[in-house]
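Undergrad: heads up, no residue letters with this:
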């Protein structure tokens, strides 16, 4: 029920604004740009001597283990009067309490940047879905007009959930009932489908059968079968229903995966006004088809490939117009190369770079701001992925040879490819005549080997390896430039 300001006990607009202001008043201002510690890669310093074969190797590794690119680049984040715990005039949150007006809150420049880039949330409106026009048209045509199921396949951060949300928004506008759920590692078929069935409105069912529909849904439990699920879905008569299942690749139960595949097949065979749209990685799509090969006729695959450079630039432009912060050509070039076609990374890197620029009082993100933004982005990721961060640190420090080779390998693993071996050979030609196993082993637990090939355990990780290498190179360049200036 919508809030009604005239209804006793309800919250109207005035009350909601006052509640919001009280919440903001309880917030302590904090700095987004605390100086990074010497352990600037976001993982513990290690003694490489444990893994080295000689004292000479230990000495070389110790020297490699001490770079501080993130720290030096982050120094720029404090320039220009960033908000500290006490706040800085002109940039701090405006929390004023006039005696006659009560609390007044105004968003800071940093708040506006967070809102404009919205890196932590998927897109919800068509205007925010950049570079996915073809995928959206394919999805809408397949599901709404060809009456097919669909599977959106792609890496984490490639925009699958954003595509799902915009699809749902447009389908709903077209009169289609869209119900949604998301999977977890322990997802079971019965609980998953029960959640979807409970969201179907009674208006989709014959009024004389509404009570029967309700009782069947309530009786459908954890032990529910695909046949029982489809029997209930068959009661839908007066509307098209689309069931959206996000993060299907997280489901670890093989029986649950097989049951969902069986449900897709049963729905298609009965020609019900119900379709399912799933999102996950390419390996999950293969699992679905392996369960029922005939589903190839009934399921349309939509790939969220890396965005073209023009789409990423367009994304920066729209975020710039909303935040009031623009990007220099050098900054754009660096961030586009590092994002590698991922809209999530483009938003994250761009947001952190824009915050650095605003912190020094500038409306334009410089190349130096972009490097500092990458450093902050990497540190945030490393804090929640310490194991993978340690692997990447070793690679960039040269433990396994030239870091550039491994960066190219990581790019190959996330790029569109016919086969993993072909992609690796195209990225690093010298591997063409020998095995790539040794190179892949350098990634350790950061890579997971499947029947389709090697994939990153954290699908967002490759861009952070690229960022780390870029930070290291810039640190070295500045160090040499400083030494030459001293001479």
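TA: Cool, the structure landed. Treat the numbers as computed from the prediction; the structure is a model and nothing was measured.

Undergrad: all contacts plus neighbour counts: C-alpha atoms, from now on.
TA: OK.

Undergrad: ok, residues contacting stretch 150-167?
TA: 122-126, 129, 132, 136, 139-140, 142-143, 244, 246, 276-282, 285, 299-306, 341-345, 414, 458-460 (C-alpha atoms under 8 Å, 6 or more residues apart in numbering).

Undergrad: Now do the strands in the stretch 201-350 of the chain.
TA: 241-246, 274-280, 299-303, 326-327 (DSSP state E, counting those that start in this stretch).

Undergrad: all strands of the stretch 351-487 of the chain, in order?
TA: Under DSSP E, counting those that start in this stretch, the stretch 351-487 of the chain gives strands at 364-365, 447-450, 453-456.

Undergrad: now, of these, which is deepest in the fold?
TA: Highest mean neighbour count of these: strand 364-365, a mean of 21 (counted as mean count of other C-alpha atoms under 10 Å).

Undergrad: packing partners for that one?
TA: Helices and strands touching strand 364-365, as assessed by 3 or more C-alpha pairs under 8 Å, 6 or more residues apart in numbering; DSSP states H and E, comprise strand 326-327, helix 343-359.

Undergrad: Packing partners of the last one?
TA: Translated: helix 343-359. Against helix 343-359 (3+ C-alpha pairs under 8 Å, 6+ apart) you get helix 109-117, helix 309-323, helix 329-339, strand 364-365, helix 367-384.

Undergrad: Check the first one too.
TA: Packing contacts for strand 326-327, counted by 3+ C-alpha pairs under 8 Å, 6+ apart, involve helix 309-323, strand 364-365.

Undergrad: run the last query once more with 7 Å
TA: Based on contacts counted as 3 or more C-alpha pairs under 7 Å, 6 or more residues apart in numbering; DSSP states H and E, the elements that strand 326-327 packs against are strand 364-365.

Undergrad: mind checking how far the closest residue to residue 330 other than its chain neighbours is from residue 115?
TA: The shortest distance from residue 330 to any non-neighbouring residue, by C-alpha to C-alpha, 6 or more residues apart in numbering, is to residue 367 (5.4 Å). Residue 367 is 22 Å from residue 115, where distance means C-alpha to C-alpha, to the nearest Å.

Undergrad: ok so, going back, with respect to residue 186, which of the strands of the stretch 351-487 of the chain lies nearest?
TA: Ranking the strands of the stretch 351-487 of the chain by proximity to residue 186 (C-alpha to C-alpha) places strand 447-450 first, at 19.3 Å.

Undergrad: In addition, the following structure is provided for comparison:
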């Protein structure tokens, strides 16, 4: 690490700990307990009693209910994706179409397809899920799926013929060999889910995948592909075979709605025996911009802050502490962008515009260079942004989860009264249309 970068990271640590000039420290407000004989006017409603849970949850419980590192484990945990789930089920089970699921990191793609697979399995389909590995050939990618097709999915009496055909495949085979093997032998709906498809960078492999999808559809085969990756993979596959469009459904995952953000916090809090007050929810909602990953990681750190203080109620001070500790964790893995963000925020200039820029990137997954105020000054973001591959007029953050952390930096730096923070159920200011 260069001397300059070390200096900036050191500044980050000092900054997060409140030692920078003119930065307020957020502390839990003092609790004032009236004397037993204190007079309370009858016309003033008493303060609402916030339920207290006992005992406090341990770290393992909090890590489970606000897990940001793994896909959701049950249907009940998949919030805000009902439309996308229904669209996937309709495309594959009702219309026999292949599907591409795309969205930014943290949008919940893997969670969606895992729950989709659960529903599809219940609906009578065979679901074979694997994650792609970089550097593999078409044969190496598809052979494990073919070997995983169960006997029950084959046409009656086709077991031996399928086994012989599978054994006879050469070391290197193409899309047509796959179709010849499965088109006549497989009778049940079989879904090949290729998660992390963006890790496949070989254009030849992508073209072979597209060809296989087209040939399978033409042969009326019951084997379908579900590709899961980032947006640019859609054009890569479709461009290889434009006629594939009529056999394909694309499902885009944007950000979840504010009501789903609120529900995600509520469900996690209830499972952990905690309560998040409205101001804490507003802090998390503002910083996360509807990203399930960020909602969970900010809520997790906020809950830990409250529990460390012996409270089962997560308040605004805890949420801001949660932003700080989440930032420290992210910055330890991304020194360069963290140093850039510290430099930008410590200037104290145009923080409102900087947040609008970060929010636009977080919501739209890119910054279109359209001459708007939000994109006119993107040069100040330095190496934190880069041109989106294949697009001359768009920029993306080098670390796709970084925009929300930039907003968290800004929120910790701003000097504002707590009353100015909107409630979680209100529309956030300066929302950017997707």
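TA: Good, I have the coordinates. Predicted model only: the values in this text are computed from it and were never measured.

Undergrad: Next, format the helices and strands packed on helix 343-359 of the first structure as a markdown table and append distance to residue 153 of the first structure.
TA: Formatted as a markdown table, those follow (distance: least, C-alpha to C-alpha, whole Å):
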| stretch | distance to residue 153 of the first structure |
| --- | --- |
| helix 109-117 | 24 |
| helix 309-323 | 19 |
| helix 329-339 | 19 |
| strand 364-365 | 34 |
| helix 367-384 | 24 |
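
Undergrad: re earlier: CSV for the strands of the stretch 351-487 of the first structure, including distance to residue 19 of the first structure?
TA: CSV is the format used below for the strands of the stretch 351-487 of the first structure (distance: least, C-alpha to C-alpha, whole Å):
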stretch, distance to residue 19 of the first structure
strand 364-365, 35
strand 447-450, 47
strand 453-456, 44
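
Undergrad: Of these, which is nearest residue 193 of the first structure?
TA: Using C-alpha to C-alpha, those put strand 447-450 closest to residue 193 of the first structure, at 27.4 Å.

Undergrad: once the two are aligned, what's the mean deviation for that closest one against the second structure?
TA: With mean C-alpha distance after the TM-score superposition for the first structure, strand 447-450 of the first structure departs from the second structure by a mean of 2.9 Å once superposed.

Undergrad: Contact partners for residue 366 of the second structure?
TA: 394-396 (C-alpha atoms under 7 Å, 6 or more residues apart in numbering).

Undergrad: and these as CSV, adding distance to residue 105 of the second structure?
TA: CSV is the format used below for the contacts of residue 366 of the second structure (distance: C-alpha to C-alpha, whole Å):
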residue, distance to residue 105 of the second structure
394, 18
395, 16
396, 12
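
Undergrad: one step back: most neighbours per residue, which of the helices and strands packed on helix 343-359 of the first structure?
TA: Among these, highest average neighbours (mean count of other C-alpha under 10 Å) belong to helix 367-384, with a mean of 24.

Undergrad: any idea what residue 265 of the second structure aligns with in the first structure?
TA: Under the alignment (TM-score structural alignment), residue 265 of the second structure maps onto residue 316 of the first structure.

Undergrad: my bad, residue 329 of the second structure
TA: The equivalent of residue 329 of the second structure in the first structure is residue 380 (alignment by TM-score structural alignment).

Undergrad: For the stretch 101-250 of the second structure, which segments are assigned as helices?
TA: Remark: helices assigned in the stretch 101-250 of the second structure by DSSP state H, counting those that start in this stretch are 109-122, 138-148, 159-167, 175-182, 203-218, 232-240.

Undergrad: about what we covered before: from the contacts of stretch 150-167 of the first structure, list the buried ones, please.
TA: With neighbours counted by 16 or more other C-alpha atoms under 10 Å, the contacts of stretch 150-167 of the first structure contain buried members at 122-124, 126, 129, 132, 136, 139-140, 142-143, 244, 246, 276-282, 285, 299-306, 341-345, 414, 459-460.

Undergrad: related to what we said a few turns ago, looking at the helices and strands packed on strand 364-365 of the first structure, spot the one closest to residue 229 of the first structure.
TA: When those are compared (using C-alpha to C-alpha), the closest one is helix 343-359, at 35.2 Å.

Undergrad: tilt between the closest one and helix 160-173?
TA: 100 degrees (axes from the mean of the first three to the mean of the last three C-alpha atoms, to 10 degrees).

Undergrad: Where in the second structure does helix 343-359 of the first structure fall?
TA: Going by TM-score structural alignment: helix 343-359 of the first structure matches residues 292-308.

Undergrad: do stretch 457-464 of the first structure as well
TA: Stretch 457-464 of the first structure maps onto residues 398-405 of the second structure, going by TM-score structural alignment.

Undergrad: Give me the number of neighbouring residues for the nearest residue to residue 161 of the second structure once chain neighbours are set aside.
TA: Spatial nearest neighbour of residue 161 of the second structure, excluding adjacent residues (C-alpha to C-alpha, 6+ apart): residue 185 at 7.8 Å. For residue 185 of the second structure, the count of nearby residues is 21 (other C-alpha atoms under 10 Å).

Undergrad: doesn't residue 155 make contact with residue 185 of the second structure?
TA: Yes - look at residue 185 of the second structure against residue 155 with C-alpha atoms under 7 Å: they come within range, at 5.5 Å.

Undergrad: related to what we said a few turns ago, select, out of the strands of the stretch 201-350 of the first structure, the one closest to residue 60 of the first structure.
TA: Comparing the strands of the stretch 201-350 of the first structure by C-alpha to C-alpha, strand 326-327 comes nearest, at 39.0 Å.

Undergrad: So what touches the closest one?
TA: Taking C-alpha under 7 Å, 6+ apart as the rule, strand 326-327 of the first structure contacts 320, 363-366.

Undergrad: hmm, try it at 8 Å
TA: The contact list for strand 326-327 of the first structure (C-alpha under 8 Å, 6+ apart) reads 316-317, 320, 354, 363-366.

Undergrad: ok so, going back, mean distance between the match of helix 343-359 of the first structure and the first structure after superposition?
TA: After superposition onto the first structure, the average distance of stretch 292-308 of the second structure to its aligned residues comes to 0.7 Å, using mean C-alpha distance after the TM-score superposition for the first structure.
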